[in-house]
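# can you look at this prediction? I've put the sequence above it.
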Amino acid sequence: MKKYLSLFLLFGSAVHAQLAPLTVSKIMRDPKWMGTSPENYTWSADSKTVYFNWNPENKDKIQPYKVSISNNKIDKAEDKEADKAAPINYVYNKDRSLGLLEKGGDIYLFNFKSNKEIRLTNTLDRENGARFLFNNDVVYQRGDNLFLQNLATGELKQLTNFVKGKPNNQPMSRVVPSQQDTWLRNEQMSLFDVLKSRNASGANRPRFGGRGGAFNSGEQRTIKPVYLEDSFLSGVVASPDAHYVSYRLIIPATNNKNTIVPNYVTASGYTEDINGRTKVGETLSTYKTFLYDVIRDTLYAINTSQIPGIKDLPDYVKDYPKELEERTKKNEDRKVNLGVANWNETGTFAVITARSQDNKDFWILKLDPATGNVSLIDRQRDEAWIGGPGVGRDVQWIDNNRFYFQSEATGYSHLYVYNIATGDKKQLTSGKWEVQRVQLSKDKSTFYISANREHPGITHFYKMSVNGGDLVQITSMKGGNEITLSPDEKWLAINYSYMNKPWELYIQANKPGAKAVQVTKSTSTEFDSYKWREPVMEVFKNRYGADVYARVYPASNPHPNKPAVVFVHGAGYLQNVHYWWSQYFREYMFNNLLADNGYTVIDIDYTASSGYGRDHRTGIYRHMGGKDLTDQADGVKLLIDKYGVNPKNVGIYGGSYGGFITLMALFNQNDVFRAGAALRSVTDWAHYNHGYTANILNEPYNDPNAYKLSSPIYFADKLKGDLLMLHGMVDVNVHFQDIVRLSQRLIELGKDNWELAVYPVEDHGFVEPSSWTDEYKRIFKLFETTLKK
């Protein structure tokens, strides 16, 4: 049985047969020099072929390939061949004798007994969301409205009458400055002397635009119209007996201000503005969920005031006595985002989820559709924020009475099953590890689970009965195992990698102990010519007594100065200390280069990294640059004690969140770090986005202490070591404005031990090899000139 095609040997003709010695110019080339891993695996409907995209011949773009599981032979596939061979995603009725499918905006019915297809709609409008009711009638959405088609009689009945706009064509209200806009303006005045001096002339007056408009009310129908007004309609779902329709209205915020990112290097020769995101503290859209009683032609909202804890205030408010007094006196319900009714198969039970807008609570609620009342099934409360793999998602039904969900109630994300008929809740998995993904088998008897049970840095694929019991491990290769299950659930397409081996496709029978067979070989001869390190996996106790995992690259031949470098991964909630191929592959190669040049390198899964449970995840709540920063310093102590590095010659670098930590290290741990390179770094969290930042620091106008404690710009006066900052000028994630504001602060403070390198055509994730090369040449030079003196 052949594992690979002979065409893979083409890599032997690479221009550079030998990679060593490593240089920045070599490793920062277009990544195609390394070879391109396969991706986007899909199975054929008969479960005999795996389709994927690949580029083994190093062409300009990836090509479609396929492999037969009978002999593991790889062939090129035709364009769209995978789509034609893929399983048809029918929506089935209860006994799976009938299936519904949307094609070209119309609905088709397939009868599996007669093997015939019938076209149910043929309109210029798009019909979508078709599904069977319990009696085999069909319901689907056309435009904003639901329609019911009786398959026995052919009768088509409109269930809802949603009408865009307002009945009286009322104009939209004028936009006024938000709390966040006012807070930002005041904070700018307090930070920058130049703005204070210019303010007297009126040059800094805020400008707010207004907008207006009108909507047509729509035509009166026999069904009572429901006017959407200024809202957006979403999640329109009919109950299995078509008695009720649940839907959600999203009322957009109207007083938010978008940022602008100037683009200087353009084809037109003019500076062009990119319309950017809002900043943290924006006014959030509000969500309201309603029930429409089709039979009674009656509409009512879900009663959120009945949600247990709806008035509970977060603990941090105690740090602001005046605000606590005001909010306690108001005694208002917190704003929540409700899902839509999630019905069991027969329509006897409905469940709805709710999340508080402050993200401290997630509720699973039983819904009484006749009244709109709710009662509690499960409440997840976190004084930091609700999160963790699989947590906070809608529930999934197993059968007519049971559904499953994930919760961090034990401190780690685990799997639970709830019986809504009996009220019994059962925890199926447990331990100091995380359930990362869950898939229910087609016959709904088995859970397939991806989890890091063996080690935080190893993922395996498991199975378990829906009734609980033993968790049976199916995969066996140490590293990262990403699974695509075949339609008949007999085979696994495994995207597998190890810490020094990029991702490859393996095929394995879906049985414990079955051998995984490698199908692809993607790395080039040049890449393989270098002996890439397997970093040493370390675990150390931080100063708070918690376990912290790290990867160490010992120096091949330590420089006499015994220098060390700390690499800080980005994203905060991300894992990089693991046994699979890192998404930071450039940094992995750069760390090898540093080790070749006499540096000892450490890469730490600091507090807030993913894979380690709730306490690690939320350990930076209200203080970014706290435990996540001291973990870096504690990692340096490990290098000093165990690897003999010189504490006077330690550098640090990282991008995005890693750039932020680098700044905080140079400012607040300046006795530990001699030099640092901060790439695309956040300098002031009040200027980052809402979804990420508000979870961790709340809002600037509600919790200003957290922002001042967490933002490098407030600590710039403590800079001692040499600082190199690097930033793309068209960064739409961490805006170039961030680094400009910090630069102005350093200028006003009279600091002269810093430099800024800008990249005019780069966004947050650099694209051009020339930019990557220039960036890392500067970083390498910084360490060479400061840590080896």
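Okay, I see it.
# contacts, neighbours, all on C-alpha from now
Noted.
# does Ile118 belong to a helix, a strand or coil?
strand (DSSP: H, G, I helix; E, B strand; the rest coil).
# wait, it touches Lys103, no?
No: applying CA atoms under 8 Å, one finds Ile118 not in contact with Lys103, separated by 12.0 Å.
# check which residues of stretch 225-235 are buried.
Residues Pro225, Val226, Tyr227, Leu228, Glu229, Asp230, Ser231, Leu233, Ser234 are the ones in stretch 225-235 that count as buried (16 or more other CA atoms under 10 Å).
# save these as TSV, and put in secondary structure too.
Below are the buried residues of stretch 225-235 laid out as TSV (three-state DSSP):
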residue	secondary structure
Pro225	coil
Val226	strand
Tyr227	strand
Leu228	coil
Glu229	strand
Asp230	coil
Ser231	coil
Leu233	strand
Ser234	strand
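# comparison target below:
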Amino acid sequence: MKIFHKALVALSISALFWQSAPLAAKAEPQTWKQDTLTISQVYETDPAIRLTMEQIMADPDWLGRQPETAFWAPDSSTVYYQRKREGSELRDWFAKPLETEGNGELVKLAHWHQMGAQQLVYSADRSKAAYVFEGNIFVLQQGELLQLTRTNSSQSRPQFLLDGRLVYQQGWDFFAYDFSTGSHTELVSLKTDDAPKAPAVPNGYLAQEQHKLIEYVALQQRNQSERFAAQQQLRAENTSMATAAIYLGKGQQIVDASLSPNANFIILATRKQSPRNEKDIMPNYITANGDIAAQPVRARVNDFKPEPQKLILIDLTNGSRHELSYTALPGYNEDVLAEVKAENAKARGERYKSEKVIRDIGLMTDWYWSQSAMRWHANGNQVAVMLKAFDNKDRWIATVDLKQKKLLPQHRLHDKAWVNYAFNDFGWLNNSETLYFLSEESGYSHLYTKTLNSKNANKLTAGTFEVSNPVLTHDDQYIYYTANTTHPGIYNVYRQVLATGKTEQLTNLLGSTEFTLSPDEQKLLLRHSTNLMPPELFVADATPGASIRQLTNTISAEFRQLPLLAPQVVAVPSSHSSHPVFSKVYLPENYQEGEARRAVIFNHGAGYLQNSDLGWSGYFREFLFHNLLVQQGYVVMDMDFRASKGYGRDWRTAIYRQMGTPEIQDLVDGVDWLVKNANVDRKRIGTYGGSYGGFMTFMALFKEPDLFQAGAALRPVSDWAYYNHPYTSNILNTPDIDPIAYERSSPIYFTQGLTKPLLINAPMVDDNVFFQDVVRLVQRLIEQEIIHFETAIYPVEPHGFRQPSSWLDEYRRIYKLFEQNL
């Protein structure tokens, strides 16, 4: 017989210590008041349930299949969201009208094109909205839906011109649709090839003689020349002909291109096309035909050489093109790596002489960032570009003098470590030639504005918190954003009143809250979660203190019955920083009683990631595994060590040129805290983690051999010279410039320190951290005659495991490691 109890859950916070608890959904959607930071609800659990590894590592459908991608319908009265189909990898779309009960209705495939899209593009008077569905262009006008294209070619990036036409791209061809005539016109065609030329007599003695001696050859050459000239004359004199294509040269690659709203200019960035390195492959041993497949993969940071970019302005009124020089950018020729080069030269017994150097520069187009780095003002008279140095030390915002054809620098963000790949949102106010942007220059990501003629930017937000996801209203009244102002682990929605500089808080929830502003800019679609509640959708008016109403209720009854323990979030004092290390701690009942406890410290992945917050963790399996350990008397800690997201620039860059040093120092402080505050036996502590967390497990066991009694490294990095360029070159520069940083930061150089049991779990078709990382490190351990390790391989798994059987096998091995050694 099941025994249920009702737990009245209250969420509270203090400056240094707070305990998160479930914010569980009842059977029906709730309306919440936001008068304080405390929300109470009834949460029914079954304390008799004991977690099992089989349940935790099963297909996560049993959790309830939470809402994924969600966006507003164009009329702001309905929300569309995706939900995983039970027992399948496919996703279905659901329509959820705001005023109805339940989770909404399944959208039939035949109606998917009618939903709209996440990115609606509006005409100047907002009477029309355009979007893309499955590579075709659709327009909404006065409640009517117009399909502009119906092709197997893919169209993208709709844009309204000032004259009312709609532009869309097909590859690098720009087409304009005229609503008054229904015609489609090619405005611009960009070609990465050499421009065609009139046939000429080839050079060389034999060719010259051939044309003199053989009349047929000479006649063919004259005919071809005449046809070419006639075609050029027809294009010049006949207005029905499409505009001539713009040829950029053979071997060039277009990085991005942007058309002005008046269609007078196009600005683009190009670079030389780099041939693929045929050595960049990964063997796949489990294939459908039984053969070994050599799958192409990304280059290693040691091999990848990014090509510098040319920024080109083309005047479409006369066809002239102008390369925009980077020499106007402050610091464009600084030797920003002089100290690093000098240190490495000294290690080689050489002396480095610093000189001016022309730095490689291009658009800010990092993998993390989906915006265009070229932003036209709505009036068509100004364009701003965001540029970066490929040495990762500078980010510039510049505008273009369209008359003088030159860059005008507006803002420089310099960082001696590296410029963050996050917090690069920028754009124009709609009704004035004023830029807005995010910058970490104060030590935290904050919001700024800058008029073109002002010397300095105006800082709109300030404090030891991070601003992200700024959204400007069309009337320039507000900029909405997300920030963790009250605590690093709590994210709420705010807005800046641009006329007064006042900041208004719109949500006041404990946990993680993301938002999407409705098309009419009157409502907020919220995606909210807590440590014990997976993400659900909510809606609120876009006004301070508005009530929040739950839209979806997808969490399964099975999950809600689990007697899960919400972790406490503690501020672990740091012995190497003035700021504490915020950490989740899972404490079993009566943990202070009896003999000292066993403990496990989990190391999150990605490095720049936050996991000790109050939101639902992407590591939900690990969260459940930690609860299983707690049920068996373990204490578990999960630290946001230095390099983690959410704590500002200095915390992020503490690992510059020394990955694995600050983080392990923080683990030492974590162990000390557990021993002092949680009745943990120092000789019974283990650690584990995946990806970056696997790298940390290596470094902890290799460099601090007495800190942990056992560790499990999952899909781990062993040598950073083998990882990718975008991530690694930020933190360690490149191996040819800074080998000291790579040798200081790579576990393979410290394997001789291993004295405690180590489990290495490695997926074999991992195209992120290559299986080669594990192979090389294992060979190193064998050659050093070190026997304190075991290796488990997963032949069909990529970096993120997919098969429940693999998850189960992996965590059974981790559990066995801890049981045997702690």
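Received, thanks. None of the values given here were measured: they were computed from a predicted structure.
# give me the TM-score for this pair.
TM-score for the superposed pair, counting by TM-score structural alignment, normalised by the length of structure 1: 0.84. Supporting figures: 726 aligned residues with a CA RMSD of 3.4 Å.
# tally of neighbours for the counterpart of Met28 of structure 1 in structure 2?
Met28 of structure 1 maps onto Met57 in structure 2, with residues paired by TM-score structural alignment. If you count neighbours by other CA atoms under 10 Å, Met57 of structure 2 ends up with 23.
# so what's Asp75 of structure 1 up against?
For Asp75 of structure 1, the residues meeting the contact criterion (CA atoms under 8 Å, 6 or more residues apart in numbering) are Tyr65, Lys66, Val67.
# helix or strand: which one has the last one?
Mapping Val67 of structure 1 onto the secondary structure by DSSP states H and E places it in strand 63-68.
# who touches that strand?
Strand 63-68 of structure 1 is contacted from outside by 48-55, 73-79, using CA under 8 Å, 6+ apart.
# go again using 6 Å as the cut-off
The list of residues contacting strand 63-68 of structure 1 from outside it, by CA atoms under 6 Å, 6 or more residues apart in numbering, reads 48-55, 73-77.
# so which of these belong to strands?
Counting by DSSP state E, the part of the contacts of strand 63-68 of structure 1 found in strands is Thr49, Val50, Tyr51, Phe52, Asn53, Trp54, Ile74, Asp75, Lys76.
# any idea how far the most far-flung residue of structure 1 relative to its centre is from Val138 of structure 1?
Among residues of structure 1, the one most distant from the C-alpha centroid is Thr153; the distance is 46.9 Å, by CA atoms, centre = their mean. Here Thr153 of structure 1 is placed at a distance of 12 Å from Val138 of structure 1 (CA to CA, to the nearest Å).
# again with Gln63 of structure 1
Gln63 of structure 1 is 40 Å from Val138 of structure 1, where distance means CA to CA.
# again with Asn150 of structure 1
The span separating Asn150 of structure 1 from Val138 of structure 1 equals 7 Å under the rule CA to CA.
# with Leu726 of structure 1 instead?
Taking CA to CA, one finds Leu726 of structure 1 at 57 Å from Val138 of structure 1.
# check Ser68 of structure 1 too.
Using CA to CA, one obtains 38 Å as the distance from Ser68 of structure 1 to Val138 of structure 1.
# higher neighbour count, these two?
When neighbours are counted by other CA under 10 Å, Val138 comes out ahead of the other of Ser68 of structure 1 and Val138, with 23 against 16.
# residues in contact with that one?
Under the criterion of CA under 6 Å, 6+ apart, the contact list for Val138 of structure 1 reads Arg131, Phe132, Leu148, Gln149.
# ok so, going back, what's the distance between the residue farthest from the centre of structure 1 and Gly99 of structure 1?
For Thr153 of structure 1, the distance to Gly99 of structure 1 (CA to CA) stands at 18 Å.
# and Asp368 of structure 1, by the same measure?
30 Å.
# who has more neighbours, those two?
Set side by side, Asp368 of structure 1 and Gly99 show more neighbours around Gly99, with 21 against 15, by other CA under 10 Å.
# quick one: that one from Leu156 of structure 1, how far?
On the measure of CA to CA, Gly99 of structure 1 and Leu156 of structure 1 end up 19 Å apart.
# so where is stretch 716-731 of structure 1 in structure 2?
Matched against structure 2 by TM-score structural alignment, stretch 716-731 of structure 1 falls on residues 751-766.
# mind listing what's buried along that stretch?
By 16+ other CA under 10 Å, the buried positions in stretch 751-766 of structure 2 come out as 751, 753-766.
# now, these that are in strands?
Filtering these for membership in strands, criterion DSSP E, returns Leu758, Leu759, Ile760, Asn761, Ala762, Pro763.
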